[in-house]
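Visitor: attaching a predicted model along with its sequence, questions to come.
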Amino acid sequence: MKLSAFHFDLPDELIAKHPAEYRDESRLMVLNRKEQTIEHKQFKDVIDYFDDGDLMILNNTKVFPARMYGNKEKTGARIEVFLLRELNAENRLWDVLVDPARKIRIGNKLFFGEDDSLVAEVIDNTTSRGRTLRFLYDGSYEEFRKKLDQLGETPIPKHLNREVDEEDAERFQTIYAKEEGAVAAPTAGLHFSKHLMKRLEIKGIDFSEITLHIGLGTFNPVEVEDLSKHKMDSEQISISQDTCDRVNNAINTKRRVCAVGTTVMRTIESSVSSNDRLNPYDGWTNKFIFPPYDFRIANSMITNLHPSKSTLMMQVAAFAGFDFLMEAYQEAIKEGYKFSTYGDAMLII
């Protein structure tokens, strides 16, 4: 398929700037692939589509406060530093993006905090992801990480065009987040409230967890018309033996297996055995899923409504069916559904 096939016009007012008042009261569009029907519900109605023994797979990654602001030595110019990935804990080395990038050279020092209590030196600017910084800090590693947390802010997407507020620290995080390492939230999971999860458990729905630490590569624009030429950035994933046992048991007993989000779907499709069962894995994935694609683990998925031409939208099109998804998106626009990070949700069965 070609990139241009995934274009659609989305009015600006349908990009959600803020989350719904209550997590589980965002809207839910239910797509039934077999019947080719579309229903309009609230997210908490998702419980009606699952039965005792069905399984939901969650991404338990936790977003850390990755966006920081420093001042360049001598000029005092304000520089945004976006922490992407820790390269070496002992040497305090991080891959980062800097903005404005043109002002930053190897050897430049950046000062953070009102008292300049944290200093970083640029030691490399040739990485594909931006720059490599060495943070200069005398305290222990634990104190250093605490300092990063103090100086960083919740990395809500730039396209929201607004300042971070107090609400974001809580709402740009799933309620089951535990493994720190993501710079963006697994957005499908943002709709789950404690109350809804308790109701699902009481009904007999099982949960298992994987980890995919979301990097900014997930959101990189596709710049080639031939999708097979697009390269995804690698992201760290982990699938435990316990998760495999639960997932494979659900498959063997013909239960509904639901991937909660595109990150979960990419993770489980990255480690499949020859007999279509899930294997444990710790490592990296750069899997890019677009139509046509034969999914082997999950038979349902929960996802948000994604921007035009995004890799996220392409993966969902592969699962729902391209024509059916395009029809659903047009209906969503007509019905005023909200798109993107803080937007509404979709259940595909």
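Guide: Perfect, thanks for sending it.
Visitor: every contact and neighbour count from this point should use C-alpha atoms.
Guide: Fine.
Visitor: can you show me the helices along the protein?
Guide: Listed in chain order, the helices of the chain (DSSP state H) span 141-151, 166-171, 194-203, 241-252, 262-269, 311-320, 322-335.
Visitor: nearest to Ala188, of those?
Guide: helix 262-269 (8.0 Å; C-alpha to C-alpha).
Visitor: next, the angle from the closest one to helix 311-320.
Guide: Calculated by axes from the mean of the first three to the mean of the last three C-alpha atoms, to 10 degrees, helix 262-269 forms an angle of 60 degrees with helix 311-320.
Visitor: tell me what helix 262-269 is packed against?
Guide: strand 55-59, strand 206-212, strand 235-239, helix 311-320 (3 or more C-alpha pairs under 8 Å, 6 or more residues apart in numbering; DSSP states H and E).
Visitor: how about the residue nearest to Gly113 when sequence neighbours are not counted, what does it touch?
Guide: Nearest non-adjacent residue to Gly113, counting by C-alpha to C-alpha, 6 or more residues apart in numbering: Leu151, 6.5 Å away. Neighbouring residues of Leu151 by C-alpha atoms under 8 Å, 6 or more residues apart in numbering: 68-69, 112-113.
Visitor: then this one, side by side with the first:
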Amino acid sequence: MKVKKISITDYDYELPDSRIAKHPLAERDCSKLLIYQNGEITNDTFRNIDQYITPKSLLILNNTKVVRARLRFKKESGATIEVFLIEPIEPSDYALSFSSKKKVVWKCIVGNLKRWKQGELQMEIEGTGGRLVAKQLKRLSEGVEVEFSWNNSSMSFADIVEKCGTMPIPPYLNRESEDIDGYRYQTIYAEPEGSVAAPTAGLHFTPKVFESLSNIHVKPHYITLHVGAGTFKPVTSDTIEDHEMHTEHFFVSLELVKRLYQNSEPVVCVGTTTLRTLESLYWLGVKLKLGKVNENFNISQWEPYELDFRIDVGEAFKALYEYMASNGIGTLSASTQIIIAPGYEIKTCDALITNFHQPRSTLLLLVAAAVGNDWKKIYQFALDNNFRFLSYGDSSLLHINKST
């Protein structure tokens, strides 16, 4: 498989630290917008994006909400132990975990773990007189299984995290979380809690932008994919064959799946997480047609490249819709490890709204899958024209080259 042999060094570029946006702009929709279509590049301001999207397009966004996932405990010895929430284990459902008022168990990454060999960690729950207790249950292959309990039954785990945690801004910002991150590292339409990183393509949207899109009959539709810490995981292997993609959980309504299979308009994905979700939905439909769907509804990293079977996108979505409808599934809960890299044909999306990504990252590989080798001139244009990069940076609207 040629895709597996892709060398990550071919997807490198020089990104000066001065070009990384360390803080958000004063206004979300004032960010720059690069527009790429048919090999041509122009630029504008994000608030004018309605001028570059086809009327009646299906706009799909990820409405996940970032949680204050960094919990910093202080030991009596003075050592600080940072417990970073990754995903729920008991209960494993995100909504049930965050609504729990007793105790929960999460997979976590623990900073300064060598200083927490035994015993419990505790911190006061500000303004309540209560205490949060963390207990290490067992070491995992990647992370630690941690039990959290608290002595205030009127508070849910969501309340606890909001009170005790800090916003998990990206590590490449090289700064501590500030008050502004509490609301700017969050989309204005965020609802279901569960992400430890923002779907940053959506950070540029404002009510005014949605209003201008509504005027051209473009209405927002939502999926939920909880973005994991693995989104920042660098590709350290020479080829992507040896890079293990992280698993992310997503949720899609029966109504949207029906809308997708009946759709005849262009599809615009807001963010790489939305695109990965739609492509994963397609492959779930293919697997249904092949009788290969397991009860966990998972798409593994290389599965799309190994399934020697192609059907029309509408047929795949229809198969998924009929399965969900006949089994009374109002919201599909699934997970994906899909890696989208050059050589992969994007099937479900016509244009992608996304920020500018790190060198040698799987996100940059996805962009290259969408626009081919033109990713180099897109990124050079952005560098030459003073675009801001990464999570708090500027935006792009990339019309996908279906032939790549």
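Guide: That came in fine, so what should we check first? The shown structure was predicted, so the numbers you read here are calculated from the model rather than taken from an experiment.
Visitor: now the TM-score, please.
Guide: The TM-score (TM-score structural alignment, normalised by the length of structure 1) is 0.93; 340 aligned residues with a C-alpha RMSD of 1.7 Å.
Visitor: about what we covered before: so which of the helices and strands packed on helix 262-269 of structure 1 is the most packed in?
Guide: Of all these, strand 55-59 carries the top mean neighbour count, a mean of 25, counting by mean count of other C-alpha atoms under 10 Å.
Visitor: how about the contacts made by Phe219 of structure 1?
Guide: When contacts are counted by C-alpha under 8 Å, 6+ apart, Phe219 of structure 1 touches 310-311.
Visitor: residue in structure 2 matching it?
Guide: Structural alignment (TM-score structural alignment) places Phe219 of structure 1 against Phe232 in structure 2.
Visitor: the residue lying farthest from the centre of structure 1 and Ala101 of structure 1, how far apart?
Guide: For structure 1, the residue at maximal distance from the C-alpha centroid (C-alpha atoms, centre = their mean) is Lys74, at 37.5 Å. Going from Lys74 of structure 1 to Ala101 of structure 1 by C-alpha to C-alpha, to the nearest Å gives 17 Å.
Visitor: which residues are in contact with the residue nearest to the spatial centre of structure 2?
Guide: The residue lying closest to the centre of structure 2 (C-alpha atoms, centre = their mean) is Val227, at 3.7 Å. Applying C-alpha under 8 Å, 6+ apart, we find Val227 of structure 2 in contact with 64, 194-199, 248-249, 273.
Visitor: go again using 6 Å as the cut-off
Guide: Applying C-alpha atoms under 6 Å, 6 or more residues apart in numbering to Val227 of structure 2 gives the contacts 195, 197.
Visitor: Asn71 of structure 1 too?
Guide: With C-alpha under 6 Å, 6+ apart, Asn71 of structure 1 has these contacts: 77-79, 110-111.
Visitor: give the aligned equivalent of Ala334 of structure 2 in structure 1.
Guide: Superposed on structure 1 with TM-score structural alignment, Ala334 of structure 2 falls opposite Gly283.
Visitor: quick check: the gap between its match and Met265 of structure 1.
Guide: Gly283 of structure 1 sits 16 Å away from Met265 of structure 1, going by C-alpha to C-alpha.
Visitor: alignment lookup: Asp51 of structure 1 to structure 2.
Guide: Under the alignment (TM-score structural alignment), Asp51 of structure 1 maps onto Thr54 of structure 2.
Visitor: now stretch 221-234 of structure 1: buried residues?
Guide: For stretch 221-234 of structure 1, a neighbour-count test (16 or more other C-alpha atoms under 10 Å) marks 222, 227, 232-234 as buried.
Visitor: what's the local residue count around the residue nearest to Arg199 of structure 1 when sequence neighbours are not counted?
Guide: Leaving aside its sequence neighbours, Arg199 of structure 1 sits nearest to Ile47 (C-alpha to C-alpha, 6+ apart; 7.9 Å). The number of residues packed near Ile47 of structure 1 is 15, by other C-alpha atoms under 10 Å.
Visitor: likewise for Lys56 of structure 2?
Guide: Lys56 of structure 2 has 17 neighbours, counted by other C-alpha under 10 Å.
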